[in-house]
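> build the 3D model from these lines:
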Amino acid sequence: MKKDIEKDIAFIAHYYGYEAQSRQLIEEMAELTQSINKKWRGENTGLYRGYYDDMKAITEEIADVQICIEQVKLLLGITDKQIESVAESKIIREKSRIREARRKTIS
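Okay, the predicted model is just below:
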């Protein structure tokens, strides 16, 4: 993220504090879930609003979630390095599960 944006995120995070921003994150995650579900439901029920509208809504909600995640990380002192380490181990574990599932399917 750009330095100016990081400063703005820190300013907002410290102004509102952890409780408010963690609750905001929950709300934004729910809105992202809803926009993803609307796209899926529309594609599978014939009530499709349109690719552009769905992608715009999903993109906006992802941005909102990312902003709130950055604020919560900052307020809790969680570093990118910590997250990357956990993410790497989770990815390795999931790849192992997929390989095992493929082996079972083939045999």
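> contacts and neighbour counts: CA atoms only from here.
Will do.
> tell me how many other residues crowd the closest residue to Asp54 other than its chain neighbours.
Spatial nearest neighbour of Asp54, chain neighbours left out: Lys39 (5.7 Å); criterion: CA to CA, 6 or more residues apart in numbering. By other CA atoms under 10 Å, 20 other residues sit near Lys39.
> quick one: secondary structure of Lys39?
Following DSSP: H, G, I helix; E, B strand; the rest coil, the label given to Lys39 is helix.
> before we go on, could you also do this sequence so I can check it against the first one:
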Amino acid sequence: MINEDLKYIADHYGLEHQLGKCKEELVELIEAIDSLDERAIVEEIADVEIMTEQLKYLMRTEPSVEIYKEYKIARQLRRIAEEQSHECDN
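Next up is the predicted model:
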């Protein structure tokens, strides 16, 4: 659940601006990952999480995002189980 400070920030800037800002933060996270600088990666993860929380709030999509997350996690767990099953067959 988003906190009141993030709601205030999101409402102040609006969806269009924050979509652009999120893209900037995602690029910065990619650059940090490429650098392998742990501190930079951690900082950029925080920025991306802040932005995605604001987008979910502004777009009123948090319940849908949670459903997709649960589905995607379950799908990946099934894939891992299938991989392990194939490894046991060999």
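> TM-score for these two?
The pair, once superposed, lands on a TM-score of 0.87 when counted by TM-score structural alignment, normalised by the length of structure 2; 89 aligned residues with a CA RMSD of 1.6 Å.
> which part of structure 1 matches stretch 77-88 of structure 2?
Under TM-score structural alignment, stretch 77-88 of structure 2 corresponds to residues 95-106 of structure 1.
> kindly apply the preceding question to stretch 10-29 of structure 2 instead.
Here stretch 10-29 of structure 2 aligns to structure 1 at residues 13-32, judged by TM-score structural alignment.
> give me the mean distance between the matching stretch and structure 2.
On superposition with structure 2, the mean distance recorded for stretch 13-32 of structure 1 (mean CA distance after the TM-score superposition for structure 1) is 0.8 Å.
> and the helices in structure 1?
Under the criterion DSSP state H, structure 1 contains helices at 3-45, 51-76, 80-106.
> tell me the most buried of these?
When those are scored by mean count of other CA atoms under 10 Å, the highest mean neighbour count falls to helix 51-76 (a mean of 17).
> does Ile36 of structure 1 really touch Thr59, like I thought?
No: using CA atoms under 8 Å, Ile36 of structure 1 makes no contact with Thr59, being 10.0 Å away.
> show me how far the match of stretch 10-29 of structure 2 is from its chain's centre.
Averaging C-alpha coordinates over stretch 13-32 of structure 1 and over its chain gives two centres that are 13 Å apart (CA atoms, centre = their mean, to the nearest Å).
> show me the contacts for the residue nearest to Lys7 of structure 2 when sequence neighbours are not counted.
In this structure, Lys7 of structure 2 finds its nearest non-sequential neighbour in Gln54, 6.8 Å apart by CA to CA, 6+ apart. Shown in contact with Gln54 of structure 2 (CA atoms under 8 Å, 6 or more residues apart in numbering): Ile2, Leu6, Lys7, Ala10, Gln18.
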